[in-house]
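Trainee: next comes the sequence, and after it the predicted model I'd like to discuss.
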Amino acid sequence: MFDQEQLMIAIKEYVENINLFDKKATNLFRHAIVDTISNTVTVKENGEIFVATGDIPAMWLRDSTFQVLPYLELVDDIPSIKQLIHGVIKQQLSFLLHDPYANAFNIEENDRHYSNDRSNIPISSLVWERKFEIDSLCAPFFLAYRLYQTGYQKHINKDFWKSAELVIDTFITEQRHEQSEYRFQRSDCPSSDTLQNNGKGTPIYYTGMVWSGFRPSDDACHYGYFIPGNCFILVILDQLLALLIDNKQEKLKEKIIQLKSEIFEGINRYGLITDQSGSLYYAYEVDGLGNQLFMDDANVPSLLSLPFLGYCKDNDPIYLNTRKKCLSEQNPYYYSGSYLTGIGSPHTPPQYVWPISIAMEGLTTADIAMIKEKIIKIANTDDQTNQCHEGIDVNDPKNYTREWFSWSNMTYCQLVFHYMKLINKK
């Protein structure tokens, strides 16, 4: 049986020997890396491990992946981390099999929901929220592949492949969303919290890409084809193909290869914009009808995060051109103030920058000086709470959303590990 207490002690002892170049940054790292295992993780008797997002008692498939992903940096010294990750994946796959259209789940069938939404099916008592977000279906397999890369394979089992087939079939269905039964409507809420057109979303045309109702911010997509999410799908399709090398599931393999080809073609045909100089960059969302939206959001997957996810190299010309525009006033959610500069989100107030996006700037470069700058900047935004927040006022770090946000904490830890690996290579 997985021993959560012993793992917490082992992690705490390990990180107490890590000293960064800045005392405040060190203290935040030591606290954040232990906080997730001690305050968000619940181990169930069946071996599933539930990971709450922080100040909300639900588990998001995407958030939980990035909450525990940094722990894989410690597996060589603390092997029991592999059991933690396996347990999280087991829980994620169980949720996927229960409802592949839901983004967040309860720890048990307690009938707690964010809102009483109208959907095409009654919302399950296990589901916290039923927003269809394509990145939610990618995240568990992204985590599973990272665990597999450590040499651990026990999680690649029947449930894994059953879940994979369900996800692939769901993606194929949502390539032609007009034929899908999925609906989502919420009353008495901002327009970003519900889907237009009787819950079907704004009009789209077939592109080969997969439709997404919502972004990783849980805000509704303006246009139905979310480009960073479709890039993320291509990443996990390649990973699934790598795992299928010694597997005899030829029909699943054929589905994946076909889906990969169609999404790739769709991104390159509809998801690229040409600027005035003739250079290409990625759109954030498109509809296949000629409409393209450029912006970037702090939540991952984002355009900024594409190299971190493994979609492209950090020196890829199209990515670099896209990155430059994301980190400029061409992105309507790029904010600059007397204290902070960076990417925020329409999910939070204007002029609020997210530590997740600050960390992602560092996670998508090998520039050590820049990475140090980002680490220090994030550490200085905690307002003496020893926690990373969601969004922070660019002019006053005492104004922020969410005092406790585990995903933000752990993305900061991921950045610290990135820095340490680069330093050790020198």
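Mentor: Right, received. Where do you want to start?

Trainee: can we go C-alpha only for contacts and neighbour counts from here?
Mentor: OK.

Trainee: in the stretch 51-200 of the chain, which spans are helices?
Mentor: Counting by DSSP state H, counting those that start in this stretch, the stretch 51-200 of the chain has these helices, from start to end: 61-68, 81-98, 134-148, 158-175, 196-199.

Trainee: contacting residues around the second one?
Mentor: For helix 81-98, contacts defined as C-alpha atoms under 8 Å, 6 or more residues apart in numbering pick out 2, 7, 43, 47-51, 61, 64, 68, 71-72, 74-75, 102, 105, 137, 140, 143-144, 147, 152, 154-155, 159-160, 163, 166-167.

Trainee: tally of neighbours for residue 93?
Mentor: Applying other C-alpha atoms under 10 Å, we find 24 other residues in the vicinity of residue 93.

Trainee: please list all residues in contact with the residue lying closest to residue 69 once chain neighbours are set aside.
Mentor: Leaving aside its sequence neighbours, residue 69 sits nearest to residue 143 (C-alpha to C-alpha, 6 or more residues apart in numbering; 6.7 Å). Residues counted as contacts of residue 143 (C-alpha under 8 Å, 6+ apart) are 65, 69, 85, 89.

Trainee: what's the closest of those to residue 114?
Mentor: Residue 114 has its nearest neighbour among the contacts of residue 143 in residue 65, at 20.8 Å by C-alpha to C-alpha.

Trainee: isn't that closest one up against residue 140?
Mentor: Yes - using C-alpha atoms under 8 Å, residue 65 is in contact with residue 140, at 6.4 Å.

Trainee: if we can go back for a sec, of the helices of the stretch 51-200 of the chain, which is nearest residue 363?
Mentor: Taking the helices of the stretch 51-200 of the chain one by one with C-alpha to C-alpha, helix 61-68 is closest: 13.1 Å.

Trainee: use this one as the comparison:
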Amino acid sequence: MTLHGGGGLPSTSTQQPAGPEAEFLHGALAVGAARILEVTGDPVLAGMFVHAMRNTLDTTLTREAGGTTFVITGDIPAMWLRDSSAQMLPFLRLLGAGVGGGAGPDSGDELSDVVAGLVRRQFECVAMDPYANAFNQEPNGASYDPADACDNPWIWERKYEIDSLAFPVQLAHQLWRRTGRTDIFTDAVHEAMRSIVRQWRLEQDHEQNSDYRFVRHTELPSETLSRDGLGPATAVTGMTWAGFRPSDDACVYSYNVPGNHFAKLALEHIGEIAAVVYQDAELAAEALALGADIAAGIARHGVVNHPDFGDIYAYEVDGLGNTLLMDDANMPSLLSLPLTGGVDAADPVYQATRAFVLSNANPYFYTGSHAAGIGSPHTPEGYIWPIALAVQGLTAATREEKWDILQTLRDTTGGTGNMHEGFNPDNPEQFTRPWFSWANSMFCELLLDYCEGPDGHDNKNGNVS
């Protein structure tokens, strides 16, 4: 039994034939596979790596006229700002390793150009509507639900999630730091970064300042916002508001703590880019000041004392005294804070939080005969997400835990050789989405992280941040 289109999304076939633009990575993938085989001694893992990387190139990526890149999420013909960034993570490692990568903006390196093209396209989307989470390749009016209150034909969905703005900033920062190229930082990107800071500042007081509303006519409360689209009541905390989580589900309480950690990190990136590249001291100061406000809000409202685990991060709070203790498989998550929040993996609050989210105290931690890990209310109860398993491995303190998770991912594809959205840990042949590009990329990211470690290469918890 296969469940398609997770979360009720339509399952639309959008696979594209491999184009000549993918051929430049053949050598890099062969080198990567050889390294994996050398370190792990496992030809299955090496083959899965090549298959997953080619799957992203062949089925999700389009290089467009004008130097931009459009990356669909997989079985849906739209680009999520979050997913498309994460889908590039293992390819960034190839740049950093000098395999298929160049030294800078004039290197003529095609992989660097592919990622730069995605950065350009993402910031075009942010400039178009910083509240939208997913975009069409063309202004064709395609959308999740034609009844949604959005008249922009470029927008697939307008669920406001903090990570939709943070991921493009992080991707731009990663590309810059790995290659030295600054041509991605155009005047338009400069203005988009200003708009991100303005929006996160405005949304510190959503009740008073914001015009954003989201109403979807549905019986699923996770697909719309309460109070005629305004969302749950909140008090001002210093954190920035979100309507939806990284899972695309509505927040129960609208200060999503892992999302705010990610915003803080992205603001640090904006501050650095503003100061070093744009020489814009005003934007740098505004970004860092807002980041400090958010950090103070997290410390004041986002940390709670658990009777069994001590001080841990809540998943969501409202500033009115309500807290939600859980974690979701989607990034940014509490588990991913060393990757998406700039949090030290050895930090005592993170370690206590990690122990909580990887225990039965987390309502979305599931165990079965084949696996144990974090799932999501976005998929059937009891289903574990490969993305969350990969994040667990990337943030693990030991190589033994990383290796155990790699073996679990290898052995729970349901015979497909692909990572799925979620799978039944008692029967991996039951899953949502026959292939999920974001999950494929996170598997490759963990595999490369594991294989870089023994020789002392750059191995900083996945090097996502």
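Mentor: Arrived safely. All values derive from a computational prediction rather than experimental measurement.

Trainee: can you pull the TM-score for these?
Mentor: Overlay of the two chains. TM-score (TM-score structural alignment, normalised by the length of structure 1): 0.96; 423 aligned residues with a C-alpha RMSD of 1.6 Å.

Trainee: sorry, back to before: overlap between the contacts of residue 143 of structure 1 and structure 2?
Mentor: Mapping those onto structure 2 (both residues aligned by TM-score structural alignment, their matches' C-alpha atoms under 8 Å) leaves 65, 89 still in contact.

Trainee: a markdown table for the contacts of residue 143 of structure 1, including neighbour count and distance to residue 222 of structure 1?
Mentor: Shown next, in a markdown table, are the contacts of residue 143 of structure 1 (neighbours: other C-alpha atoms under 10 Å; distance: C-alpha to C-alpha, whole Å):
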| residue | neighbour count | distance to residue 222 of structure 1 |
| --- | --- | --- |
| 65 | 24 | 25 |
| 69 | 20 | 30 |
| 85 | 23 | 34 |
| 89 | 26 | 31 |
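
Trainee: residue contacts, residue 425 of structure 2?
Mentor: 366, 367, 368, 369, 370, 371, 372, 382, 383, 384, 412.

Trainee: please pull up the equivalent of the second one in structure 1.
Mentor: It refers to residue 367 of structure 2. If you follow residue 367 of structure 2 across to structure 1 using TM-score structural alignment, you land on residue 336.

Trainee: circling back to that earlier point, corresponding residue for the residue nearest to residue 69 of structure 1 in structure 2?
Mentor: In structure 2, residue 143 of structure 1 lands on residue 171 (TM-score structural alignment).

Trainee: before we move on, what about residue 397 of structure 1?
Mentor: Residue 397 of structure 1 maps onto residue 428 in structure 2, by TM-score structural alignment.

Trainee: what do you get for residue 258 of structure 1?
Mentor: Per TM-score structural alignment, residue 258 of structure 1 is aligned with residue 289.

Trainee: check residue 69 of structure 1 too.
Mentor: When structure 2 is aligned by TM-score structural alignment, the residue opposite residue 69 of structure 1 is residue 89.

Trainee: picking up where we left off before, count the residues that sit near the match of residue 367 of structure 2.
Mentor: Residue 336 of structure 1 has 18 neighbours, counted by other C-alpha under 10 Å.

Trainee: could you do residue 187 of structure 2 as well?
Mentor: With other C-alpha under 10 Å as criterion, residue 187 of structure 2 counts 10.

Trainee: with the one 3 residues further on instead?
Mentor: Burial of residue 190 of structure 2, expressed as a neighbour count using other C-alpha under 10 Å, amounts to 19.

Trainee: strands of the stretch 201-350 of structure 1, start to end?
Mentor: Counting by DSSP state E, counting those that start in this stretch, the stretch 201-350 of structure 1 has these strands, from start to end: 225-226, 272-274, 280-282, 285-286, 292-293, 334-336, 341-343.

Trainee: what's the span of stretch 337-354 of structure 2, first residue to last?
Mentor: End-to-end distance of stretch 337-354 of structure 2: 10 Å, with C-alpha to C-alpha, to the nearest Å as the criterion.

Trainee: one more: stretch 69-80 of structure 1?
Mentor: End-to-end distance for stretch 69-80 of structure 1, by C-alpha to C-alpha: 14 Å.

Trainee: just name the most buried of the strands of the stretch 201-350 of structure 1.
Mentor: Comparing those by mean neighbour count (mean count of other C-alpha atoms under 10 Å), strand 225-226 comes out on top with a mean of 32.

Trainee: read off where that strand ends up in structure 2.
Mentor: Aligned using TM-score structural alignment, strand 225-226 of structure 1 spans residues 255-256 in structure 2.

Trainee: quick one: residues in contact with that stretch.
Mentor: With C-alpha under 8 Å, 6+ apart as the test, stretch 255-256 of structure 2 has contacts from 239, 240, 241, 242, 245, 315, 316, 317, 318, 319.

Trainee: again with stretch 150-167 of structure 1
Mentor: 75, 82, 86, 89-90, 93, 96-97, 100, 137, 141, 144, 147, 252.

Trainee: got TSV for those, with distance to residue 124 of structure 1 too?
Mentor: Below are these laid out as TSV (distance: C-alpha to C-alpha, whole Å):
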residue	distance to residue 124 of structure 1
75	36
82	31
86	25
89	21
90	19
93	16
96	13
97	13
100	12
137	18
141	23
144	26
147	30
252	28
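
Trainee: would you map the strands across the stretch 1-150 of structure 1?
Mentor: For the stretch 1-150 of structure 1, the strands defined by DSSP E, counting those that start in this stretch occupy 41-43, 49-51, 59-60, 104-105, 118-119, 127-129.

Trainee: how about residues contacting the fifth one?
Mentor: By that I understand strand 118-119 of structure 1. By C-alpha under 8 Å, 6+ apart, strand 118-119 of structure 1 touches 182, 183, 184, 185, 186, 199.

Trainee: what is the nearest of those residues to residue 241 of structure 1?
Mentor: Residue 241 of structure 1 lies nearest to residue 182 out of the contacts of strand 118-119 of structure 1, by C-alpha to C-alpha, at 27.8 Å.

Trainee: need the longest helix for structure 2.
Mentor: Secondary structure assigned by DSSP state H gives helix 281-301 as the longest helix of structure 2.

Trainee: mean shift of that helix relative to structure 1?
Mentor: Aligned to structure 1 and superposed, helix 281-301 of structure 2 gives a mean residue distance of 1.4 Å (mean C-alpha distance after the TM-score superposition for structure 1).

Trainee: so what does residue 100 of structure 2 match up with in structure 1?
Mentor: In structure 1, residue 100 of structure 2 lands on residue 78 (TM-score structural alignment).

Trainee: which residue, other than its chain neighbours, is closest to its match?
Mentor: Once flanking residues are discounted, residue 78 of structure 1 sits nearest to residue 10: 7.1 Å by C-alpha to C-alpha, 6+ apart.

Trainee: am I right that the one you found is in contact with residue 79?
Mentor: No - counting by C-alpha under 8 Å, residue 10 of structure 1 stays clear of residue 79, with 10.2 Å between them.
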